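Asks: Kindly return the folded structure for what I paste below:
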Amino acid sequence: MALLDDLADELARDVLAALDDLGDDRFYEKVAKSVGELSPTLQEAFMTSIRLRLAERRGRRTLETALAKLRAGSA
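Replies: Take a look at the predicted model:
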């Protein structure tokens, strides 16, 4: 369902963007609980989007760290 995925992903992007400002790296769990009270379906889609985006962030950091080490060794 396109609307479900769009809503969940938009909310996930907004929540992840706010994590640093809020100083709470687990705030998305509070949002998931709030969403789940009205729509377990949206909650699951939201959590899937959060997990995907957090995994991508972690992978990107790993890549950037490896490249920085490589470049530092080449300099």
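Asks: When you work out contacts or count neighbours from here on, use the C-alpha atoms and nothing else.
Replies: Noted.
Asks: could you point out the longest helix in this protein?
Replies: helix 40-74 (DSSP state H).
Asks: can you pull the buried residues of that helix?
Replies: 42-43, 45-50, 53 (16 or more other Cα atoms under 10 Å).
Asks: Redo those residues as TSV? Include distance to Ala17.
Replies: Formatted as TSV, the buried residues of helix 40-74 follow (distance: Cα to Cα, whole Å):
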residue	distance to Ala17
Leu42	19
Gln43	18
Ala45	18
Phe46	14
Met47	15
Thr48	16
Ser49	13
Ile50	11
Arg53	11
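Asks: Which one of the residues you listed is nearest to Ser34?
Replies: Distance to Ser34 across those (Cα to Cα) is lowest for Gln43, with 8.5 Å.
Asks: To compare with the earlier structure, here is another sequence to fold:
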Amino acid sequence: MSDTIITLASKLAEDTMKVMDETGDDRFFVEVGELLGASSQTLEEAFLTEIRVRLAERKARNFVIKRLSDHRAKTKAIEKQ
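Replies: Sure, this is the predicted structure:
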């Protein structure tokens, strides 16, 4: 894929994630993808890949943060005993 497509898809995914966060509409990216698909399947595919990567990273990051928080809480509880 061209650098232009990757750049555009990345920026659009970033902006879409911001809208999703602010509105709470976690499926908004589907609507954006459908709109893109009507005019550019290449950009649609790149955009959806960028969205999936960001959503996966967010999910994994939340998992890591929760694990660390749980560990720290457990450690503090043991220290208080």
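Asks: so which pair among the buried residues of helix 40-74 of structure 1 is furthest apart in space?
Replies: Based on Cα to Cα, the longest span within the buried residues of helix 40-74 of structure 1 runs between Leu42 and Arg53 and measures 16.3 Å.
Asks: thinking again about what came up before, read off where the longest helix of structure 1 ends up in structure 2.
Replies: The counterpart of helix 40-74 of structure 1 in structure 2, using TM-score structural alignment, spans residues 41-75.
Asks: how close does the matching stretch sit to structure 1?
Replies: By mean Cα distance after the TM-score superposition for structure 1, the fitted stretch 41-75 of structure 2 averages 0.3 Å away from its aligned residues in structure 1.
Asks: Please list the outside residues in contact with stretch 42-50 of structure 1.
Replies: Stretch 42-50 of structure 1 has contacts (Cα atoms under 8 Å, 6 or more residues apart in numbering) with 4-5, 7-9, 11-13, 16, 28, 32-33, 35-36.
Asks: How far away from the center of its chain is that stretch?
Replies: 10 Å (Cα atoms, centre = their mean, to the nearest Å).
Asks: and if you look at stretch 4-14 of structure 1?
Replies: 10 Å.
Asks: buried set for it?
Replies: 8-9, 11-12.
Asks: Burial check on Phe29 of structure 2, number of neighbours?
Replies: 20 (other Cα atoms under 10 Å).
Asks: ok, now which ones touch it?
Replies: 13, 16-17, 20, 48, 51.
Asks: Can you say which two of those residues are spatially most distant?
Replies: Met20 and Leu48 (14.2 Å).
Asks: any idea how far stretch 4-16 of structure 1 is from the chain center?
Replies: 9 Å.
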